[in-house]
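Chemist: sequence first, predicted model second:
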Amino acid sequence: MDMDTEKVQSVQLEFNSIDDLIRDQRDQTEIVEDDSLRQHDSDQPGGSQLKYSIDDIPPWYACLLFGLQQHLTMFSSALVFPFIMANMYCVPDDEKSTVIAQLFSSIVLIESVGTFLQSTFGTRLPIIQGIAGALYVPASVIMSTQPWKCPDPETEPDLNNTVNSTVEYEITYSDRIREIQGATLVAACFQMLLGFSGVMSFVIRYVGPLTVGPTITLIGLYLYPISLTYIKIHWGIAVLSMALTTIFSQYLRKVKVPYPRCTCKPQRKCSLDGANIFALFPVLLSVLISWLVCYILTITDVFPYDPTDPAFEARTDRNAESIASIPWIWFPLPFRWGLPTVSVAAVIGLCVGSVASVIESMGDYYACAAISGAPTPPGHAINRGISMEGFACLLAGMWGSLGVTSYSANIAAIAITKVGSRRVIQWTSALLFAFAVVGKIGAVVASLPTPIIGGVMWVSSGLIVAIGVSNLRHTDMTSTRNLFIFGVAVVSGIMLPEYLNSEPGIIQTGSFEADQVLETILKTGMLIAGVIGFVLDNTVPGTAKERGLLTWKSIDAGRKFAAESYDLPFGMSRVRGWKWTRYIPICPTFAKKEE
């Protein structure tokens, strides 16, 4: 018996040794496969064949060109919003050009600072911060009511002109700006509280593909009306821009452009090398070529010189006078229009807009991580991201700009160019700062014809929709339950805002604040789709496998090295050494507490 027992134990030890060896070999194989995955292929939509992933650092000159490419993608919004805001604030015609220039510099400066903070200390994803459209809706509603409503020049005297009036009115455009500034400051503090308190990390425990998918899809669908406003200015130029972007990014992405390469060591030698220029710079190349075509059509007077003609926006010289008059260096200052004012109605409206902006940003975080080769954002990264956006909104309130949010168009640009490096976005923030301070540079870039941007956004909005739908691959889409949830969420996010836009003033609760809150919520399609998807997915019975949660949670199980992408840029050894940091929602160690 003793001999038999010893033989059994010996055989068992051998099996255990073999089992350990197989396990070790499997672990090593997974590490090698994961490293290869990081460098060459991502298990995320849009992340395959990345030229540069999130932690890669391209050469400085490449970063400069990639950053310029990203800047051109989002510059149209920074250019359009000052004009929209000037009309919203009822700025007199004789002061409008100056105020627009001041608003433009303030907006670009906040976008610069917000982008750097987000990519360096926030989520640390390659994501750009721009003006939040979700905050413009409540701001415009506030400015359309008394006493802020612009006067009718035919029936009322000009409230901004006290020279030719016998009565001195108190409401001026600076008063309107200060009212929105005050509401923005309070809403920013509310958004920072959402991030620093850890509420968002609690919410994402219940977030799955059927919440993120509809949200991202509606972000893409929200972009197409904006792009259409640029496209219809001149369909020919817009189609040219779209076609060139498509050709460069899809048909010519594997074509290498030859260039000479010389080395001095170990021996002087010159050879002919090749680079995938079309795959790396599809947007930049299409913009430059389209810009050249517009310049030729401008100097040959093919485009009309009448400012009332929509095709005038396709001219490259339409801002020639502004370029000449704008100073070389001009730094915007905080509280230029005076100390902010605060009212309950404005604060409630912009706080609701902040919630919509947060939901939109969360969808953008998932989309950006997916296409840049990073793992699903952990709770602490989401908390930091929302906190940094709130802090940038706080700065926006000080400088007289609307709050910022993550920009979907730039995420789509990453999917086109396959460049998801964090360093590129940091360079983009430096370029934004230069355009905010160096007035001449910003004015020259402002001469970019808007139909060109419309063509680029044509491609970008389609990519965002596709990325949103691709999240459903984790779920069982043969399930009637999942089809129902996704379909109802998306259609509701389209239908309700469309109905409210076609029936203005339909909401009448008897309370201005309540009307404003409901209108803001129901006009934000991304918020509606995300909330409906979230509620139905967490209340309608379904298995974890059916809902896609098993695959969703295990996407990054074999890619734990990439979780370091969300660590703070410095001081991580001390953060991990302090036990109390596990209770801080914005610390990387907070995720371990959740596990």
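Modeler: Happy to help now that I have it. Since this is a predicted model, take the numbers as computed values, not measurements. Numbering: from 1, shown residues only.
Chemist: switch to C-alpha atoms for all contacts and neighbour counts from now on
Modeler: Noted.
Chemist: and the strands in this protein?
Modeler: For the chain, applying DSSP state E gives strands covering 129-131, 257-263, 269-275, 404-406.
Chemist: closest to Y206 out of the ones you listed?
Modeler: Each of the strands of the chain has some distance to Y206 by C-alpha to C-alpha; the shortest is strand 404-406, at 21.9 Å.
Chemist: which strands or helices does the closest one pack on?
Modeler: Secondary-structure packing of strand 404-406 (3 or more C-alpha pairs under 8 Å, 6 or more residues apart in numbering; DSSP states H and E): helix 93-120, strand 129-131, helix 344-371, helix 379-399.
Chemist: comparison target, given below:
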Amino acid sequence: MARSNYIGVPALSTHSWHHCFDSKHNCSSNGRWKWLSTLFQSFFGTRLPIVVVGSYAYLIPVTSIIQASRYTSYSDPYERFVRTMRGIQGALIGAAFFQCTIGFLGLWRNAVRFLSPLSVVPYVTFTGLGLYHLGFPMLAKCVEVGLPGIILMVFISQFLPRYLESKRSLCGRFSILFSVSITWLFAQLLTSTTVYKHKPENTQISCRTDRAGLISTAPWIYLPYPFQWGSPTFNAGDAIVMMAPAFVSLFESTGTFFAAARYGSATPVPPSVISRGAGWLGIGVLLNGCLGSVTGNTASVENVGLLALTRVGSRRVIQISAGFMIFFSIFAKFGAFFASVPLPIVAAVYCVLFSFVSSAGLSFLQFCNLNSFKTKFILGFSFFMGLSVPQYFREYFHGGWRSAHPTGLFSDIVVVIFMSHTTVAALVALFFDLTLCRENDESRKDIGLNWWEKFSFYKSDVRNDEFYALPFRLNKLFPSI
């Protein structure tokens, strides 16, 4: 969704309150080059039908850079803003080289080969489930708009086909378009009838359709250029901290790759292909750093949910959508129009799409022996810790112990990693998978490893070429293993 492209902007714009022109250019730059990263993934990365968007994992390091003491000496807000942007650019470039190294050198491939269907279950499930805070909690900020949105979407996609038996795929493909349009129009009517006139400010911001401020501040046409804020400044501490969200985005993107392959009727993604995709995500982060964005990249979870809802798993569709992304990024007024959809309506869509991604992870249970107590323990413990540990670190970050103690490089790294539900659940499941379930053939069969191992190498399944082979016969120059 377009909303992901605007994360981090409010915090940055506080340093240039009187220079909103540059702030909105920064906002535009965030989503400007996602189309290029999407095309890279479609042609040279995993070749799965996925969209590349901004990652929320980068918010904490970006906030730390904004609040760094070395920028407090600048009295001019605009100069501080520019210096901060240059620092963020340098940190992103450093993180990009880290991500490219892990991906293109095959380090991530070697790590992914340790997975089994049992460890993939919480891994992929929490790729969707871990974003629960973007679902109903955000929807509930304006129930009168969000609740009709989710009801309409579920009705059109799930119940309406019962009365239109020959139109099942049609209902799924257009359920978001119809439900969002109707709910958005309803929100506009509520705004026009002054229902929210005497409501609290937070309610008006969430419910009204004229409070986003994106359309009025977005330029009609704007083309960013490399290093628009000046030459990047490099700080070793910032670069190291920025590697933490790059590491987290690798985990989250890998879970998204597995879900996309599942719903795209492809074979399980070979580790070498996942590593290749991770490397191209790093190239996208490098572009972000050079072109003035404030976040790195990750594979879009909501897009995989949309793939399941519409049952359209064609990479050609993604490539065409990248063309629309080009148009909306250059003609920013049009992009801002769609990005100004009230957040509760977006949250209603998330509730449905994220549930599809979560169920993709649960589908791997069919390869596991659920009568095994080891299997039950690993699943239950990884699910519980995947919810509990990030909740603690979220409370730590937003207050409590952290508010009374100074934070540093190590603290930010730990918080970024352990606030990710996907990362925690995957690491816990993988640890117990490796230590408890690889001792004999019976244990390996219980976790589905006998079936899974044949997908560990690219050449072990002839169907892999159909889904993951590089175009233009590049497979001969860059063979997957």
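Modeler: Yep, that arrived. Everything quoted here is computed from the prediction, not taken from an experiment.
Chemist: quick check: TM-score for this pair?
Modeler: Remark: TM-score between the superposed chains equals 0.90 [TM-score structural alignment, normalised by the length of the second structure]; 471 aligned residues with a C-alpha RMSD of 2.8 Å.
Chemist: picking up where we left off before, of the helices and strands packed on strand 404-406 of the first structure, flag the one that's most buried.
Modeler: Among those, ranked by average contacts under mean count of other C-alpha atoms under 10 Å, first place goes to helix 379-399 (a mean of 27).
Chemist: now render the strands of the first structure as a markdown table, adding distance to K7 of the first structure.
Modeler: Converted to a markdown table, the strands of the first structure look like this (distance: least, C-alpha to C-alpha, whole Å):
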| stretch | distance to K7 of the first structure |
| --- | --- |
| strand 129-131 | 68 |
| strand 257-263 | 66 |
| strand 269-275 | 64 |
| strand 404-406 | 65 |
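Chemist: what's the most buried one of those?
Modeler: Of all these, strand 404-406 carries the top mean neighbour count, a mean of 30, counting by mean count of other C-alpha under 10 Å.
Chemist: give me the stretch of the second structure that it matches.
Modeler: Using TM-score structural alignment, strand 404-406 of the first structure corresponds to residues 297-299 of the second structure.
Chemist: and the matching stretch, how far from the first structure on average?
Modeler: Mean deviation of stretch 297-299 of the second structure relative to the first structure after superposition (mean C-alpha distance after the TM-score superposition for the first structure): 0.6 Å.
Chemist: map G525 of the first structure across to the second structure for me.
Modeler: By TM-score structural alignment, G525 of the first structure lines up with H421.
Chemist: which residues are in contact with that match?
Modeler: With contacts defined as C-alpha atoms under 8 Å, 6 or more residues apart in numbering, H421 of the second structure is in contact with F126, T127, G130, G386, L387, V389, P390.
Chemist: out of the residues you listed, which is most surrounded?
Modeler: Counting neighbours by other C-alpha atoms under 10 Å, the top entry in those is F126, with 32 neighbours.
Chemist: show me the contacts for that residue.
Modeler: Residues near F126 of the second structure by C-alpha under 8 Å, 6+ apart: S358, G361, G386, H421, T422, A425.
Chemist: can you check A239 of the second structure too?
Modeler: A239 of the second structure neighbours (C-alpha under 8 Å, 6+ apart): G90, A91, L92, I93, G94, A95.
Chemist: quick revisit: what does the match of strand 404-406 of the first structure contact?
Modeler: Residues outside stretch 297-299 of the second structure that contact it (C-alpha under 8 Å, 6+ apart) are 50-55, 249-250, 252-253, 256-257, 281-282, 284-285.
Chemist: what span of the first structure is stretch 231-245 of the second structure aligned with?
Modeler: The alignment of stretch 231-245 of the second structure onto the first structure (TM-score structural alignment) covers residues 339-353.
Chemist: distance of V491 of the first structure relative to F570 of the first structure?
Modeler: With the distance defined as C-alpha to C-alpha, to the nearest Å, V491 of the first structure ends up 45 Å from F570 of the first structure.
Chemist: burial count for D210 of the second structure?
Modeler: When neighbours are defined as other C-alpha under 10 Å, D210 of the second structure has 17 of them.
Chemist: so what corresponds to it in the first structure?
Modeler: Using TM-score structural alignment, the equivalent of D210 of the second structure in the first structure is D317.
Chemist: any idea how far I318 of the second structure is from the aligned partner of R384 of the first structure in the second structure?
Modeler: Alignment note: R384 of the first structure maps to R276 in the second structure; criterion TM-score structural alignment. R276 of the second structure is 19 Å from I318 of the second structure, where distance means C-alpha to C-alpha.
Chemist: from the contacts of A239 of the second structure, which is closest to F178 of the second structure?
Modeler: Of all the contacts of A239 of the second structure, F178 of the second structure sits closest to L92, with 38.2 Å by C-alpha to C-alpha.
Chemist: to which residue of the first structure is the closest one aligned?
Modeler: Under the alignment (TM-score structural alignment), L92 of the second structure maps onto T184 of the first structure.
Chemist: my read is that its match contacts G400, right?
Modeler: No: contact criterion C-alpha atoms under 8 Å: T184 of the first structure and G400 do not qualify, at 9.0 Å.
Chemist: more neighbours, those two?
Modeler: Neighbours were counted for T184 of the first structure and for G400 using other C-alpha under 10 Å; T184 has more, 34 against 30.
Chemist: gap between the residue lying closest to the more buried one once chain neighbours are set aside and T120 of the first structure?
Modeler: Closest residue to T184 of the first structure apart from its sequence neighbours, by C-alpha to C-alpha, 6 or more residues apart in numbering: G397 at 5.2 Å. Separation of G397 of the first structure from T120 of the first structure (C-alpha to C-alpha): 22 Å.
Chemist: same question for G198 of the first structure.
Modeler: Going from G198 of the first structure to T120 of the first structure by C-alpha to C-alpha gives 20 Å.
Chemist: next one: I289 of the first structure
Modeler: In this structure, I289 of the first structure and T120 of the first structure are 33 Å apart, going by C-alpha to C-alpha.
Chemist: what sits against the nearest residue to A95 of the second structure once chain neighbours are set aside?
Modeler: Excluding its sequence neighbours, the residue lying closest to A95 of the second structure (C-alpha to C-alpha, 6+ apart) is M243, at 4.8 Å. When contacts are counted by C-alpha under 8 Å, 6+ apart, M243 of the second structure touches G94, A95, F98, Q99.
Chemist: how many neighbours does the second one have?
Modeler: The number of residues packed near A95 of the second structure is 27, by other C-alpha under 10 Å.
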